[in-house]
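> can't give you the sequence, but here's the structure:
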């Protein structure tokens, strides 16, 4: 528990802190899928740094090359200078991610956060097309900076901007209406009607699975329809793969299942491998219209993250073993959550790969389940417009026993809240 010696968090740290309020303890060490607190209690981590730790905490396969690099006085801060670590990463991205998938993308290193990658993508789309408006989707989340907030749906987060969020228009995400076949009818009509008053947008930005929005899944056919709609009208398609990329849904890129090729892709979170800050923007070569230094940042050259990213890609993505285990574990999660949904009225489930959500008709119960899970040594967060979803994001590298144990602890938490 937080003790008198640790009240510095309340006396000195800003009220903006959030996760520590849900998990009121002082963590000291972490390994794999586990964290330990100052009192020696162990917690199974089904949060994984909000998706930044797909390969777990302090993964030895990534730690050793990182320590070797630091010990050899390798470049730490390099801006966008050419370094050996960056060369190795670019070669690995080309040979491990792009070439096997038939993808022809240029690689940009923006500032090391997902929000900065989104900002760069929006700026580039506007530069390419000469148009201002970006279409986004209901329940979307793309970051907390102004451009990213403009294409984010959550009202509370948008209000934090303190200024009007302009040049962005929301559209209904897949399943937003009961009649899902109507999703694109209005959008297509106003785009093609010169008297609609609807300006032709520069781009559409979309998550294939909305994690923060409540684990909302876009169907592959919906994504294909969106890609075709954009292509036919000269609108760029941006896929935000910050949380759902790096294998979270099974394939490395979450859009692979739909068989589409976005114009621009944003990556961050687990792309650094070890939890080190790093982000990428990938785009088709014809879209590389940046002038030198037109989008920059002091920490866009985080070379230690290049080292761990290279190690992660080479170890986990040179074959399909991780993808297959992620899909198999996802089936286990879906089955166990389905059993809970059958037992308790007012509870449903949805997910893909290793991102799943328990959806509560009574939003207040989701928070109670999260608290009950913490008391049982399991870390899960809530998401959705009313925090009505308990979201599971375990490390992709956890063992079968750890997955079983975590699901058992979650089941006990649900039973405590809904069965009592």
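Cool, got the structure. Here the structure is a predicted model, which is why all the values come from computation and not from measurement.

> could you use CA atoms for every contact and neighbour count after this?
OK.

> which residue sits farthest out from the middle of this protein?
In the chain, residue 195 marks the outermost C-alpha relative to the chain mean, sitting 37.6 Å out by C-alpha atoms, centre = their mean.

> next one: that residue from residue 125, what distance?
In this view, residue 195 and residue 125 are 24 Å apart by C-alpha to C-alpha, to the nearest Å.

> can you map out the helices along the stretch 51-200 of the chain?
For the stretch 51-200 of the chain, helices defined by DSSP state H, counting those that start in this stretch occupy the ranges 60-71, 84-92, 99-101, 114-129, 146-150, 155-159, 185-192.

> and the comparison structure, right after this:
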């Protein structure tokens, strides 16, 4: 670890929570240089929905490289791009009745958000953007301005402007309609809120603590945006690509956002890749107005096409994600009921769920105990108080069960105040065996 301590920047974060040197990974497992195996419930912060080194995508990628396929092309037309666009249109957009232009931005999610904000401002001629409490959209300046987290915003070093924060669904309690409040301030010329270019929202706030808006709330937001002639941007970078149980997280609402941002698992293989999907009437760029050296990753085109062909040609995979999501919900509810003492709650949808603990200290102790037993899992939320499950969507049933068993054993260890145990103890194995003997569970 010496070289990392000597010259790697202090900005590193995940490495502090999982202080090992990792050198290979396969499917839902990752291995360190000492041969230790870890079940991965982090999955590249949602960038590995199809697992590590997925065989289907790896085969296509190796064939492409062996063929001397184009690796870098700016925004030139390539065969890999053509095949991706055709597949994305025929198997993702067309079956859902969605009409979008596909914009290849720089390869990160925050760049897709920057492009979306710029497109909305260019079209409307306005600068203000409505965003929501606890939202996270990236750490470049435009994205950071619409992000709520004070830790990230504080690192900017300058004031962040041209954004107005509004309360997310449930932020003011279940009895307060925050969309009605938004409509009121936008309708009142004396509210002090400049007429916005757009509203940007996550249907499930990942970094914000897996806060989930209702489909009715999202539908009403869509109506308010139309009423006030502002664009609706759905940030689907973490909740999209099947994570919520449908390819796009907004699908159950029946709305068609004006702009959608995608990144993370859109490449299928963890390769850097990001898109902004823009309705044709709002795609009014002049050539090169938003560009970058790496706008379009040809190797990611190859793996993204392979992922869509393999998993989204019919509805089988989507049904499997929902089946596993139901199992996760059932297990987490049971854990909360048994150990939470009325203080814990569950949240999320599909395979994007978590446990909201009393505070970040308890959540941190639970994830650390799980890590000591071979499970990599992170926390999120304003105070890191939510244990967030982000396992690969392709995880085998037995490993999904095993991972949640470890979470349950860790919750029991921390919440029941069991005395600290050495790493070599059989405590976790005993708890898991006890659980399985009482009620053997497999995802059904």
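Arrived safely, thanks for sending. Note that the structure is predicted; figures quoted are calculated from it, not measured.

> what's the match for the residue farthest from the centre of structure 1 in structure 2?
When the two structures are superposed using TM-score structural alignment, residue 195 of structure 1 falls opposite residue 190 in structure 2.

> got a list of what that match touches?
Listed by C-alpha atoms under 8 Å, 6 or more residues apart in numbering, the contact set of residue 190 of structure 2 is empty.

> same deal with residue 201 of structure 1?
131, 132, 133, 134, 135, 235.

> at 6 Å what do you get?
Taking C-alpha atoms under 6 Å, 6 or more residues apart in numbering as the contact definition, residue 201 of structure 1 lies against 133, 134.

> okay, and it sits in which element?
Element membership for residue 201 of structure 1 (DSSP states H and E) is empty, with no helix or strand holding it.

> now swap in residue 433 of structure 2 and tell me
For residue 433 of structure 2, the secondary-structure element it belongs to, assigned by DSSP H and E, is helix 427-438.

> tell me, that helix lands on which residues of structure 1?
The alignment of helix 427-438 of structure 2 onto structure 1 (TM-score structural alignment) covers no residues at all.

> buried residues of that helix, list them for me.
Of the residues in helix 427-438 of structure 2, 427, 428, 431, 432 count as buried by neighbour count, 16 or more other C-alpha atoms under 10 Å.

> please report how far the residue nearest to the spatial centre of structure 2 lies from residue 264 of structure 2.
Of all residues in structure 2, the one closest to the mean position by C-alpha atoms, centre = their mean is residue 238, 1.8 Å from it. Between residue 238 of structure 2 and residue 264 of structure 2 the computed distance is 7 Å (C-alpha to C-alpha).

> kindly report the same for residue 8 of structure 2.
Using C-alpha to C-alpha, one obtains 24 Å as the distance from residue 8 of structure 2 to residue 264 of structure 2.

> of these two, who's got more company?
With other C-alpha atoms under 10 Å as the criterion, residue 8 of structure 2 and residue 264 differ in neighbour count, and residue 264 comes out ahead with 28 against 10.

> which ones are touching the aligned partner of that one in structure 1?
Using TM-score structural alignment, the partner of residue 264 of structure 2 in structure 1 is residue 269. Applying C-alpha under 6 Å, 6+ apart, we find residue 269 of structure 1 in contact with residue 52.

> before we move on, what about the one 10 residues further on?
For residue 279 of structure 1, the residues meeting the contact criterion (C-alpha under 6 Å, 6+ apart) are 112, 113, 267, 268.

> ok, 10 Å please
Shown in contact with residue 279 of structure 1 (C-alpha atoms under 10 Å, 6 or more residues apart in numbering): 108-118, 242, 266-272, 300-302, 305.

> can you check residue 270 of structure 2 too?
43-44, 46-53, 263-264, 300, 303-304.

> what of residue 298 of structure 1?
Residue 298 of structure 1 sits in contact with 77, 78, 79, 80, 110, 111, 112, where contact means C-alpha under 10 Å, 6+ apart.

> counterpart of residue 303 of structure 1 in structure 2?
Looking across to structure 2 (by TM-score structural alignment), residue 303 of structure 1 lines up with residue 298.

> again, but for residue 102 of structure 1
For residue 102 of structure 1, the equivalent position in structure 2 is taken to be residue 97, counting by TM-score structural alignment.

> for the match of residue 303 of structure 1, give its distance to residue 304 of structure 2.
In this structure, residue 298 of structure 2 and residue 304 of structure 2 are separated by 10 Å, where distance is defined by C-alpha to C-alpha.

> determine the longest helix present in structure 1.
In terms of residue count, the longest helix belonging to structure 1 (DSSP state H) is helix 321-343.

> could you check the angle helix 321-343 makes with the helix or strand following that one?
As assigned by DSSP H and E, the chain's next helix or strand after helix 321-343 of structure 1 is strand 347-352. Note on geometry: by axes from the mean of the first three to the mean of the last three C-alpha atoms, to 10 degrees, strand 347-352 of structure 1 and helix 321-343 are set 170 degrees apart in direction.

> contacts for strand 347-352 of structure 1, please.
For strand 347-352 of structure 1, contacts defined as C-alpha under 10 Å, 6+ apart pick out 209, 211, 214-217, 244, 248-250, 254, 326-327, 330-331, 333-342, 356-362, 365-366, 389-392, 414, 418.

> if we go to 8 Å?
The set of residues external to strand 347-352 of structure 1 that reach it, using C-alpha under 8 Å, 6+ apart, is 215-217, 249-250, 327, 330, 334, 337-338, 340-341, 356-361.
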